[in-house]
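Provided below are the primary sequence and the corresponding predicted coordinates.
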Amino acid sequence: MPELKHAHRLRNGRYSESGQIYLLTAVVLNRAPLFHDFKCGRLVVDAFRTAEREGFATSLAWVVMPDHFHWLIELQNTQLPTLMARTKSRIAVTLNRAIGRQGPVWQHGYHDRGIRKEEDLQAVARYIVRNPIRAGLVSKAGDYPLWDAIWL
């Protein structure tokens, strides 16, 4: 597993800036399809909305896939590690309680990509919401229930 040998280095350059836009991705442990069930997927959406109510992030677009999520946000009044730790924890606690399971839900860490000002945010949002199409879950985005974008 040489690709994991230096995984800790990926976090060294992580930088959080309020007002910056980020594309965040978190993956379920062992890629288990825990969010295949709509009600379980809605727990992820509820966690995104809680982060917004708390003033930590403004959601621009998101999709909840069976085994991961993509979340395009504008960061507000917190740091990325805090936002993701709280969000992933909230989801794990509510999911475990809802389906009567125990144990970890998420793979360690998360992926983030800062979006440069010159990038087309709508194109990034389209990429996010088309994820279920690329995965073969639906033939058009409107057929998938667990996504949203402020432009659509």
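All right, it came through fine.

from here on, contacts and neighbour counts on C-alpha atoms
Will do.

helices of this structure, start to end?
Counting by DSSP state H, one finds helices in the chain at the ranges 2-5, 9-12, 38-53, 80-99, 121-129, 131-134.

dump those into JSON lines; add distance to Leu23 as well.
Converted to JSON lines, those look like this (distance: least, Cα to Cα, whole Å):
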{"stretch": "helix 2-5", "distance to Leu23": "22"}
{"stretch": "helix 9-12", "distance to Leu23": "15"}
{"stretch": "helix 38-53", "distance to Leu23": "13"}
{"stretch": "helix 80-99", "distance to Leu23": "11"}
{"stretch": "helix 121-129", "distance to Leu23": "9"}
{"stretch": "helix 131-134", "distance to Leu23": "14"}
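
before we go on, here's another structure to hold up against the first:
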Amino acid sequence: MAREWREEYKGGIYHVIARGNNKEYIFKEGIDKGYFIKQLKEYNDTMGYRVYGYVLMDNHYHIIIQTFDKKLQEIMHQINNKYSKYFNGKYNRVGHVFQGRYKAILVQDERYMLKLLRYVHQNPVRAGLCRLVEEYKWSSDIYYRENIKGFINTLIIYNMLDKDTIGAIHKYKEFMAEPEEMNYSTLKAIGDEAYVVLCMSRKEEKQRRRLDELLFDTGISLIEYEQIKSGSRKRKLTEYKLRYAIAAKEEHYTLKEIGEHIGMTAISIKNMLDRYET
């Protein structure tokens, strides 16, 4: 059976949902939720993604995340795997903590971010755990409500509401108090309907593979990947660069696109390929 098609690209914003295996709890105590948030913060520093919002329920979580150089599947594997080891160790259990693969819904249009954030923050209210959004401790609401400087990137939401921060906070509070009618967990993509239709029509088409995928397919380690991405000229990396360039050329990327992705000029890529062909 073919793997479900998923739109993914550098700078992509996703609504990520992960649920407990067999609907079991993935967070049994507040300290569990605190540990998960700690990992979300720490991996944010090392993997370079942005988090715009989250809520941790007892048997599932929602995160609004933007990826850059790291693939979403790599980020989520690190976060979920680390937490699973913690959870199984703490509760002396074995087996899967999460139910299969996480669900990732592409946010195509940033204008929908505000309503999506409201949907995420209102999860505990809909579940009957509290009456108001601000009463629930385990969400990113407080970062917006109190303008807390931390790992939650609040600027994009504030700018949608008001150019003035104080005005944006006031409008945020009013917006969160209004009910969100859309269920953002059931969509294939969030944004323009035409784009969603386009995505569905492309399921059966062969997609050009992303440059990062081609780079990882050369067999490099994460350390070597970071070295290449930072423009390192270490001799041991040349073979990986060549494999990457050959594969990218076969995928019909331009020499400029191939080079910019690993800190090289188009001329340097051409010279490297020319030496290989001779």
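Alright, I've got the coordinates. Quick caveat: nothing in here was measured; it's all calculated off a predicted structure.

got the helices of the first structure as a markdown table, with mean neighbour count columns?
Putting those into a markdown table (neighbours: other Cα atoms under 10 Å) gives the following:
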| stretch | mean neighbour count |
| --- | --- |
| helix 2-5 | 7 |
| helix 9-12 | 10 |
| helix 38-53 | 18 |
| helix 80-99 | 16 |
| helix 121-129 | 17 |
| helix 131-134 | 17 |
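
which one of those helices lies nearest to Ala26 of the first structure?
helix 80-99 (8.1 Å; Cα to Cα).

what does the closest one correspond to over in the second structure?
Mapping helix 80-99 of the first structure onto the second structure (TM-score structural alignment) gives residues 72-91.

what's in contact with that stretch?
For stretch 72-91 of the second structure, the external contacting residues (Cα atoms under 8 Å, 6 or more residues apart in numbering) are 8, 26, 32, 35-36, 39-40, 43, 47, 94-98, 102.

among those, which pair sits farthest apart?
Glu8 and Val94 (31.9 Å).

quick one: which of those two has more around it?
Glu8 (17 against 11; other Cα atoms under 10 Å).

ok, that one to Ile37 of the second structure distance?
Shown here: Glu8 of the second structure relative to Ile37 of the second structure, a distance of 24 Å by Cα to Cα, to the nearest Å.

now swap in Met200 of the second structure and tell me
Taken as Cα to Cα, the span from Met200 of the second structure to Ile37 of the second structure is 34 Å.

ok, back up a step: quick one: closest of the helices of the first structure to Asp148 of the first structure.
Per Cα to Cα, nearest to Asp148 of the first structure of the helices of the first structure: helix 121-129, 7.2 Å.

so Phe48 of the first structure touches Ser59, yeah?
Yes. The pair Phe48 of the first structure and Ser59 passes the contact test of Cα atoms under 8 Å, sitting 7.4 Å apart.

can you list residues touching both of the two?
Going by Cα under 8 Å, 6+ apart, no residue sits against Phe48 of the first structure while also sitting against Ser59.

excluding its backbone neighbours, what's nearest the spatially most central residue of the second structure?
Centrality entry for the second structure: nearest residue to the mean C-alpha point is Ile65, 4.1 Å, by Cα atoms, centre = their mean. Counting by Cα to Cα, 6 or more residues apart in numbering, Val51 is the residue found nearest to Ile65 of the second structure once chain neighbours are left out, at 4.5 Å.

what does the one you found align to in the first structure?
Checking TM-score structural alignment: Val51 of the second structure goes with Ser59.

these two touch, right, that match and Gln76?
No. When contacts are counted by Cα under 8 Å, Ser59 of the first structure is not listed as touching Gln76 (10.4 Å).

circling back: near the match of Val51 of the second structure, how many other residues are there?
By other Cα under 10 Å, neighbour count at Ser59 of the first structure equals 20.
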